[in-house]
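# Based on what follows, work out the 3D shape:
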Amino acid sequence: MPEARLSRQHWHLLACVAIVLALLAGIGMRQPSPPDEPRFVLAARAMVDSGQWLLPHRGGDLYAEKPPVFMWMQAASHQLLGNWNLAFLLPSLLAALLTLWLCWDLGRRLWNRRVAWWSMLALASCLQFGLMAKRAQIDMVLVGLTTLAMWGLLRHLLEAPNRRAVLVAGFAAGLGTVTKGVGFLPLLVLLPWALWRWRMQGDDGHAGRGRALWLLVPGFLLGAAVWLAPLGLALLHSPDPSLQAYARELLFKQTGTRYANAWHHVKPAWYYLQVMATLWLPGCLLLPALLPAWWRRLKRLDGRYWLLLGWAVLVLVFFSASPGKREVYIFPMLPLLCVAAAPVLPGLLRRTGPRWLLLAYVGVLAAAALYVSVQLLGGSPWAHAQLDRRGMPDSLLPLLGGWLLGFGVLLVAALVWLRQRRVGALVVVCACLLWNVYGWGLMPALDPYSSASALMQRVGQRIGPDAQLGLVAWREQNLLQADRPVTEFGFKRPWDEQWQQAGPWLQQAPETRWLLVLDQAMSPCVDAAQVVDIGSSNRNRWQLVPGRAWHAGCQAHLAPDAASDDEQD
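So this is what the prediction gives:
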């Protein structure tokens, strides 16, 4: 038995190392890509360059859609590492590793070490976790803070009274709220806890838990003060109307109004079922077997399931009630659901049905990778069309096809080796292979085109090193990847208003000034014969306008509805 336990420990350690290496794969080998990464890095870079860290900027405009905490993390990472390609991904990576450890520790404290490993491995195997860990979006950091707050609350409510854990939970919830407005969601766990206590006649074997929960208030205020305190001081001491407008936009429109009366990403009420069925693979395949098992434990009044599952249901209801929905919104549920699933998983994976479902998942993934690789390597019309839509060269076909072929072959080998008997290990191997191929192969190959660096390099070569560049109807990646200082005329300003400034700017030095313009936003006041089609990037087509192409004195206008469309997370 000791040898068997030692062997299991070695396998667990090997799996842990493999997961960490998979999350690290390719870090530093790509640049920020849309939709969200370039805007955050732009703001972080502006903080570092200007020394003004309180208010984030996107070009010359204040960026009021999100608090600056995540951008502070990126800027601080750059100060530490000195390299933006490493720094912009570091907060998400650290938050992912923290989340994995918190799930492991919760499983250990609420059950045992075996459950702890199942919790961590289950989370690491889900598609959405790996994807968000390797993206520079706020949501991975939010999930890290949300899971930390739940870790503190569950330790206090289920393990033993723990005032320090309550303070940590309050601080994490407060910091999460000023990182992205929904960071307060862990506090909802108090509702299923109160219901469970009522069902248990108020006696769970420990006294004083309810009184200690008041410590959530100072903890939350302290976490929120990380950003709200300096903002409040700035508002008190500065009469600048733009600062007042920034605070109103962020504290009101981007919180309450965004939730209750969303103006984009409007989806039907059942939208999150679709998210779970895809991004939560392969875990969602086990839900038909997990739900009855969870229900039996809920009926036994097991407090661990009442809190974990009750909180997850409340989060799902909260986000489903808003008309605005995105797949990342319910991501905070996933780590805690993996903890709730972990004690049941060993038994489920001894059943034939769940084993075959997971085996089929890996088999379909392998077959899809092999099929797409054949299409790419064979240069099929479909493959050429996919690259052409994204403005990518055909030279990528053998590179992408080779990586996908290798991934498919390795998955097939793992299927043959592990088969049904070790299907849990097979799923973990599949996740590690996927994120290694994604990090080392696919994303670096696509990076020049997804990040717009290839487009902006062509722009720099075409206009020459001494020319001045302006942007109209631009995207954040254009400004971020430019090889010189750029003049821009506002990001969210209607395109017609941008042209009202851009035209005179061109006229002042027509021999040396150029505009990069989205083709949809081209002005009638430009001589079309002189416009240079510079290519596509991120499914948008871009054109270069030399200063000589501007018709001085022209009064033509764009359509009234032509305006910058800013897609936010």
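# switch to C-alpha atoms for all contacts and neighbour counts from now on
Fine.
# pretty sure residue 148 is in a helix, no?
Yes: under the criterion used here (DSSP: H, G, I helix; E, B strand; the rest coil), residue 148 sits inside a helix.
# Tell me where the protein has strands.
Ranges of strands in the chain, per DSSP state E, are 57-58, 61-62, 468-472, 486-488, 513-518, 532-537, 540-546.
# ok, which stretches of the stretch 251-400 of the chain are helices?
Per DSSP state H, counting those that start in this stretch, the stretch 251-400 of the chain carries helices over the ranges 258-260, 271-279, 287-299, 303-320, 333-341, 345-348, 352-377, 381-389, 396-418.
# one more to line up against the first:
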Amino acid sequence: MTDKNKWLHIAIIIGIVGILMFSYLGSQPLMDPDEPVYAETAREMLQVHDFISPRIYGDFWYDKPPMYYWLVAAASQVFGGGEFAARFPSAFFAVGGSLLVYLSGRKLFNERAGLLAALVLGTSLEYFYLGNAAVTDMTLTFFLLAALLSFLHKNYYLLYSFAALGVVTKGPVALFFCVVIIGGYLMLTSTLATVKQMKAGKGILLFAVIALPWYVAMYYFHGMDFIDTFLGFHNVTRFLQPEHSSGKLWYYYIPVVILGFFPWTAFLAQACYTGWKEQGQERKTCTFLLIWIVTVFGFFSLSQTKLVSYILPMYPPLAMLVGYYFDKAWTQGRYKALKLSAIAFGGAAAILIAGLSYASAVVSAELIFPVRMIAGVLTILAAAVLYHSYRHDFGKVFITYVVGMVVFTAFLMLHTLPVITPAVSVKPMVEEFKQQYDGQAPVYIAKFYRPGFVYYSGLAGIELNSEELAAAVLEKNDKAYFIVQKEKYDKLNSDIRSKLRVLAAHEDKILFVRDGN
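Below you'll find the model as predicted:
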């Protein structure tokens, strides 16, 4: 391929993935509770001009290293704050990750396989979702992707540099994955001698220069409180003890991958099997990608704290395998495999349509129409994929998937998400609160809603655990405002509720006031 084709492919990737990642960044409020945490922490960094010690509600905050806060703070200086700035780093690195997959894939496999892999990654559902979210996972995924691909291309100084940036993004887990994946690959392929070529001495020094200064500074300023909270609780304890009930489910990530890699899930089994059985010159590359996938999936499956976003780092190698498989099937004319994938996709789409239809009918009547629109899009997509598959047209099948996902996500973001916004963001309630607030009385906020409340109101409020509601209401007789879960309010006895005045209710949230004497 000529450089002209290379730049054309880069433009295609930036155009398609850029549309998916940047079109909706500022269209919806930040979702509780995670997105407002990162946006508010970055804002407080700017307010106090302290870019070493993250803080929220004015208190020091040891949850994550500062990389994402720094990025949001920088974006806020450029774009003036708000939802767009809070999500900009994730969108930027999502596009960057797709480009890295292309640039690497074209060298490891071939030009077309690299292009297909990049578009597979950029149009997969979870990658799209987290590329539009103000959380750290996409940034970590980018740095981990860059580090591991640097190893494959023997750019070892870049490996150490990007691994260090991953550690400044989310902690030791970035270093853990690099060591385990690369070490596992070297042992499995009997190439441990490669370590001698990896410039370990200078590389470790480079890693330390980039990764350690923030940790040293935090220990200097905060001592063992930082070590115990960040390393002890947020890394070790959360791995060993479940923070949510989902942590007990060993199979938690199986449905997450099936749904999150949609619409390319239909190719997963064939792609992984093809990679495992590969005997040609791409065997080592496929082996590395499979080790990468298994390591990430296995680690987070063993972790007792599980969240949907955690396994995002396994999506780039999955996309590269699918891109390689699709290109190989296309070249070899594997028409039967194409038809089977189309049938599998049709079945998955039917299950998704049924699930969405049931959920919309149960949750909210307002969701019925947008879900029917999405169901229509999925039905047309499945029919088009099946039609082109039986016509043996690999190119049109792939284009149908890509265009279908662009249309699907547009309906999702423009017609479905606005309906459920009151259920996933405290912003509508904050707007109501601003109209009702007297500007002086204390405000009690349920812990889950507090980050969003602070971000949108500018008031720190008083954090309220659900079991403390009755005591907080009865504690004093002066005027006070409360924003809590509606179910918690409903559990208050009638005598207590008689002393309160409900001002607004949105979905699961309720705003009420204790007028006092």
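# Put one on top of the other, what's the TM-score?
The TM-score (TM-score structural alignment, normalised by the length of the second structure) is 0.84; 505 aligned residues with a CA RMSD of 3.8 Å.
# just to revisit the earlier point, which stretch among the helices of the stretch 251-400 of the first structure is buried most, on average?
Comparing these by mean neighbour count (mean count of other CA atoms under 10 Å), helix 333-341 ranks first with a mean of 24.
# helices or strands up against that one?
Under the contact criterion of 3 or more CA pairs under 8 Å, 6 or more residues apart in numbering; DSSP states H and E, helix 333-341 of the first structure touches helix 90-110, helix 113-125, helix 303-320.
# how about 6 Å then?
helix 113-125 (3 or more CA pairs under 6 Å, 6 or more residues apart in numbering; DSSP states H and E).
# Need the contact partners of the helix it packs on.
Residues outside helix 113-125 of the first structure that contact it (CA atoms under 6 Å, 6 or more residues apart in numbering) are 100, 103-104, 107-108, 338-339, 342-343, 428, 431.
# Same check on stretch 541-552 of the first structure?
So stretch 541-552 of the first structure is contacted by 506, 510, 513-519, 525-527, 530-536 (CA under 6 Å, 6+ apart).
# Apply 7 Å and report the result again.
503, 506-507, 509-511, 513-519, 525-527, 530-536 (CA atoms under 7 Å, 6 or more residues apart in numbering).
# Give the equivalent position in the first structure for residue 90 of the second structure.
Using TM-score structural alignment, the equivalent of residue 90 of the second structure in the first structure is residue 92.
# Could you do residue 397 of the second structure as well?
The alignment partner of residue 397 of the second structure in the first structure, by TM-score structural alignment, is residue 423.
# and residue 510 of the first structure, how many neighbours?
Using other CA atoms under 10 Å, residue 510 of the first structure has 16 neighbouring residues.
# Among the contacts of helix 113-125 of the first structure, which pair sits farthest apart?
Greatest spatial distance among those (CA to CA): 108 and 431, at 23.1 Å.
# Which one of these two is surrounded by more residues?
Taking neighbours as other CA under 10 Å, residue 108 of the first structure and residue 431 compare with residue 431 leading, 21 against 18.
# What separation is there between the more buried one and residue 125 of the first structure?
From residue 431 of the first structure across to residue 125 of the first structure, the span is 5 Å (CA to CA, to the nearest Å).
# Residue 483 of the second structure is in contact with residue 442, isn't it?
No: using CA atoms under 7 Å, residue 483 of the second structure makes no contact with residue 442, being 11.4 Å away.
# Comparing these two, which shows the higher neighbour count?
Set side by side, residue 483 of the second structure and residue 442 show more neighbours around residue 483, with 27 against 17, by other CA under 10 Å.
# for that one, what are its contacts?
Counted by CA under 7 Å, 6+ apart, residue 483 of the second structure has contacts 444-446, 509-512.
# give me that answer again for 8 Å
Contacts for residue 483 of the second structure (CA atoms under 8 Å, 6 or more residues apart in numbering) come out as 443-446, 509-512.
# looking at the first structure, which of the residues you listed still make contact?
Of these, the ones still in contact in the first structure (both residues aligned by TM-score structural alignment, their matches' CA atoms under 8 Å) are 443-445, 510-512.
# Can you lay out these as CSV showing distance to residue 431 of the second structure and neighbour count?
Output for these, formatted as CSV (distance: CA to CA, whole Å; neighbours: other CA atoms under 10 Å):
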residue, distance to residue 431 of the second structure, neighbour count
443, 14, 19
444, 16, 23
445, 15, 25
510, 13, 20
511, 11, 24
512, 14, 20
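# Leaving out chain neighbours, which residue sits closest to the residue positioned nearest the centre of the second structure?
The centroid of the second structure falls nearest to residue 130 when counting by CA atoms, centre = their mean (3.2 Å). Excluding the flanking residues, the one nearest residue 130 of the second structure by CA to CA, 6 or more residues apart in numbering is residue 138, at 6.4 Å.
# tell me the contacts of residue 314 of the second structure?
Contacts of residue 314 of the second structure (CA under 8 Å, 6+ apart): 292-293, 296-297.
# Out of those residues, which comes closest to residue 385 of the second structure?
The shortest approach to residue 385 of the second structure among the contacts of residue 314 of the second structure belongs to residue 293, at 27.1 Å (CA to CA).
# Against residue 499 of the first structure, how distant is the equivalent of that closest one over in the first structure?
Aligning on TM-score structural alignment places residue 293 of the second structure opposite residue 312 in the first structure. Using CA to CA, we find residue 312 of the first structure at a distance of 49 Å from residue 499 of the first structure.
# for residue 40 of the first structure, same thing?
According to CA to CA, residue 40 of the first structure and residue 499 of the first structure sit 26 Å apart.
# Please say which of these two ends up with more neighbours.
Taking other CA under 10 Å, residue 40 of the first structure and residue 499 do not tie; residue 40 has more neighbours (27 against 21).
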